[in-house]
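Undergrad: Okay, sequence plus prediction incoming.
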Amino acid sequence: MYLVVIAWLYVVLMMAVAEATNSNGTVLGAIITFLLYGLLPMGIVVYILGTPARKRALRAREAAEQAAYDAEQAALRGAAAASTAPDAGSEAPAAAEPPGIAPVRKEP
């Protein structure tokens, strides 16, 4: 893609040089020729042809951000699950029981 852009800019540069060195041409005309026939159209072409690459880069950045967010959330869930896990006796943690009420059990 860039080879075509470079070739076209070379052709337009030669057109501008011919405009500037012609007996009834001007340097201002050469500058306008280079800008309007060269830089402006090639800037638009490069922008349009570069759109798929920009979209891929955007999707890759969003996927990386989502993966980092998911890893952070998994780490937070793992830490929260470890702190509120029931004890080995299969009883609820003390924080889950209302304060001041004793547990009621059957008499043996």
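TA: In hand now; what should we look at? Numbers count the residues shown, from 1 in each chain.
Undergrad: can we go C-alpha only for contacts and neighbour counts from here?
TA: Noted.
Undergrad: quick one, helices of this structure?
TA: 2-21, 27-34, 40-49, 51-83 (DSSP state H).
Undergrad: a markdown table please, covering those helices and showing mean neighbour count.
TA: Shown next, in a markdown table, are these (neighbours: other CA atoms under 10 Å):
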| stretch | mean neighbour count |
| --- | --- |
| helix 2-21 | 16 |
| helix 27-34 | 17 |
| helix 40-49 | 13 |
| helix 51-83 | 11 |
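Undergrad: Let's have the ones you listed in JSON lines, adding distance to Pro93.
TA: Output for the helices of the chain, formatted as JSON lines (distance: least, CA to CA, whole Å):
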{"stretch": "helix 2-21", "distance to Pro93": "67"}
{"stretch": "helix 27-34", "distance to Pro93": "78"}
{"stretch": "helix 40-49", "distance to Pro93": "61"}
{"stretch": "helix 51-83", "distance to Pro93": "10"}
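Undergrad: okay, now the one to match up with it:
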Amino acid sequence: MYLIVIAWAYVTLMMAVAEATSPNGTVLGAIITFVLYGLLPMGILVYILGTPSRKRAIKAREAAEQTAYDEAQRQGAADTAQAEAIAHPSVTSPLPDAGSEAPAAPAVGAAVAVRKEP
């Protein structure tokens, strides 16, 4: 990718030099030539060709964040289980309903009983 950008920069620089040194050319024309034929297309090309590497970097960053989050959750669950074991020595399971208490809300996906209208 960089070889293409370097080669195109050289070509457009030579076009700008030719524009500036020709009898009918101007420095302003050379600058416009370099910007419109050189910098603008090179910027678009670098952006398009850099998309896969940007996507890989984003996925790697998200995977690292997910791993850190999972580790924090695992560590938090272990700390909670240890605190529960210390607070309630008779309860050995870290499951939520191990203390034989009714759940606060119905289970997800459970069918709710609905009475038929007479």
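TA: It's in. Quantities reported herein were computed from a predicted structural model and do not represent experimental measurements.
Undergrad: How close are the two chains, by TM-score?
TA: Once superposed, chain against chain, the TM-score is 0.80 (TM-score structural alignment, normalised by the length of the first structure); 92 aligned residues with a CA RMSD of 1.7 Å.
Undergrad: OK, contacts around the residue nearest the centre of the second structure?
TA: Computing the C-alpha centroid of the second structure and ranking residues by CA atoms, centre = their mean puts Ile58 first, at 3.5 Å. By CA atoms under 8 Å, 6 or more residues apart in numbering, no residues touch Ile58 of the second structure.
Undergrad: Quick check: it vs Ala16 of the second structure, distance?
TA: 38 Å (CA to CA, to the nearest Å).
Undergrad: With Leu3 of the second structure instead?
TA: From Leu3 of the second structure to Ala16 of the second structure the distance is 20 Å (CA to CA).
Undergrad: and if you look at Arg56 of the second structure?
TA: Counting by CA to CA - Arg56 of the second structure and Ala16 of the second structure are separated by 37 Å.
Undergrad: Kindly report the same for Tyr37 of the second structure.
TA: From Tyr37 of the second structure to Ala16 of the second structure the distance is 9 Å (CA to CA).
Undergrad: Have a look at how far, on average, stretch 62-81 of the second structure is from the first structure.
TA: Stretch 62-81 of the second structure, aligned to the first structure and superposed, deviates on average by 0.5 Å (mean CA distance after the TM-score superposition for the first structure).
Undergrad: That stretch: how far from the chain's middle?
TA: 19 Å (CA atoms, centre = their mean, to the nearest Å).
Undergrad: what do you get for stretch 53-62 of the first structure?
TA: Using CA atoms, centre = their mean, the offset of stretch 53-62 of the first structure from its chain centre is 5 Å.
Undergrad: again, but for stretch 24-37 of the first structure
TA: 39 Å.
Undergrad: Likewise for stretch 16-35 of the first structure?
TA: Centre-to-centre, stretch 16-35 of the first structure and its host chain are 42 Å apart (CA atoms, centre = their mean).
Undergrad: And the contacts of it?
TA: 12-13, 15.
Undergrad: okay, the residues you listed in JSON lines with distance to Ala79 of the first structure next?
TA: Output for the contacts of stretch 16-35 of the first structure, formatted as JSON lines (distance: CA to CA, whole Å):
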{"residue": "Val12", "distance to Ala79 of the first structure": "65"}
{"residue": "Leu13", "distance to Ala79 of the first structure": "65"}
{"residue": "Met15", "distance to Ala79 of the first structure": "69"}
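Undergrad: now, which of those residues sits nearest Val46 of the first structure?
TA: Val12 (16.2 Å; CA to CA).
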